[in-house]
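> Show me the folded form of this:
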Amino acid sequence: MNDTLLLKCRRLFLRGLSVQANIGIHDFELQAAQRIVIDVDLYVSFAATSPKDDRIDEVVDYDFVRAVVHARIAQGHVNLQETLCDDILTRLLEHTGVMAARVSTRKPDVYPDCEAVGVEVFRAKPGVL
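The predicted structure follows:
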C-alpha cells in the first residue's frame, strides 16, 4: 500500500460480508447460488470526509458500501470473481470521497480441500497515486 495514500486518507472497511450469489462457470455453480464472502477497504479523503458536526452525511456511510455490493449481486449471474470485483470497485469509486478501494471476494465452498478461492483487486482514482 502506498504510504502517501494512507497519510491523506482514512481507511474504512467492511469485513466478511457473506452473501448468496449466482457466480461461476462450472456446472455445479450454474445450478444454484453459492456463498461468497466479500471484504472491502475504502481509502477516503480526510479533506472530503472529516466530520465537523458528527453527522453521518459528512462521511462515507457503511450502508453505501453494503448497498453497492448487494445491488451488484442482485443484478444476476456473473461468471468470474474478477468481473464481480471490478464491477463493485467501479461503483465504489464513483463516490466523491473515495480516493481508492480494495475489494476481495472468495468462494469458501467450491473445493473441499481448501479454505477458499478468491480474487483481490485494488484501484485508485486517476492522479491519486
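
> C-alpha from now on. contacts and neighbour counts both.
Noted.

> Tell me the buried residues in stretch 11-19?
11-13 (16 or more other Cα atoms under 10 Å).

> next up, for comparison:
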Amino acid sequence: MKPFFSPEDHIVVSLDEVCVNISCGLHPWERHPERPTRLMVSVRLYAPLLTPRAADTPIIDYDVVRQRILDLESDGHIDLLETIADLIIDSCFQDLRVTACSLSIRKPDIYNESRGAGIDVFRTRARWSEGR
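Down below sits the predicted model:
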C-alpha cells in the first residue's frame, strides 16, 4: 500500500477551535434558524517542507480556510457535518502546496454528558482530486 506522504519533511499549519454558529443537523430540533448549533472546527494543513529551515519556507495562509469556516454562518441549513467537512476541505486545497489536510468538527453542546459529538476527516490531495 502506498503511504500518504513521502518520507520528506512536512510543515503542519494549524487552525484550532474556530467557533461558528450555524443551522445544521438532521433532528427536528436542530432545524430552528433562531437556535443555531455551535460548532468547533480545527484544521491541519500538511505541506512538504522543502528548505532546511522552516522559516525559509513560503507561508501557507490559513486565513482562506478560516474565512470559509466563518462563511458557514451565512450558508443556510446544512444537514450533515460531512457536507460541512467537504466545503472546508475544498478551501484547504486552494493552496497547491497543501498535500493533505485533517479536520475535526465538534458540536460541543449536543449532549450534557459529553464534551462534544462530531467527526474527524483526513484527506489527501490525490484522493480529493479524484472526486472533483
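
> Give me the TM-score for this pair.
TM-score of the superposed chains, computed with TM-score structural alignment, normalised by the length of structure 1, equals 0.80; 121 aligned residues with a Cα RMSD of 2.4 Å.

> just to revisit the earlier point, mind checking which of the buried residues of stretch 11-19 of structure 1 land in strands?
11-13 (DSSP state E).

> Now tabulate those residues in TSV and tack on distance to residue 52 of structure 1.
Below are those laid out as TSV (distance: Cα to Cα, whole Å):
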residue	distance to residue 52 of structure 1
11	18
12	18
13	21
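
> between those residues, which is nearest residue 95 of structure 1?
Compare each of these with residue 95 of structure 1 using Cα to Cα and the shortest gap goes to residue 12, at 13.4 Å.

> That closest one matches what in structure 2?
In structure 2, residue 12 of structure 1 lines up with residue 13, judged by TM-score structural alignment.

> In contact with residue 112 of structure 1, which residues are there?
By Cα atoms under 8 Å, 6 or more residues apart in numbering, residue 112 of structure 1 lies in contact with nothing.

> Only the buried residues of the longest helix along structure 2, if you could.
Longest helix of structure 2, by residue count under DSSP state H: helix 81-92. In terms of neighbour count (16+ other Cα under 10 Å), helix 81-92 of structure 2 has its buried residues at 81, 85, 88-89, 91-92.

> Same question for stretch 117-128 of structure 2.
123-125.

> Of all residues in structure 2, which one is nearest the centre?
Relative to the mean C-alpha position of structure 2, the nearest C-alpha, by Cα atoms, centre = their mean, is the one of residue 103, at 3.9 Å.

> For the strand or helix carrying it, name the packing helices and strands.
Per DSSP states H and E: residue 103 of structure 2 is located in strand 100-107. Packing partners of strand 100-107 of structure 2 (3 or more Cα pairs under 8 Å, 6 or more residues apart in numbering; DSSP states H and E): strand 37-48, helix 81-92, strand 117-124.

> what's the mean distance for that strand versus structure 1?
Comparing strand 100-107 of structure 2 with its match in structure 1 after superposition yields a mean distance of 0.5 Å (mean Cα distance after the TM-score superposition for structure 1).

> Report the angle between the longest helix of structure 2 and strand 117-124.
Orientation check (axes from the mean of the first three to the mean of the last three Cα atoms, to 10 degrees): helix 81-92 of structure 2 against strand 117-124 gives 40 degrees.

> check contacts around residue 6 of structure 1.
Counted by Cα under 8 Å, 6+ apart, residue 6 of structure 1 has contacts residue 43.
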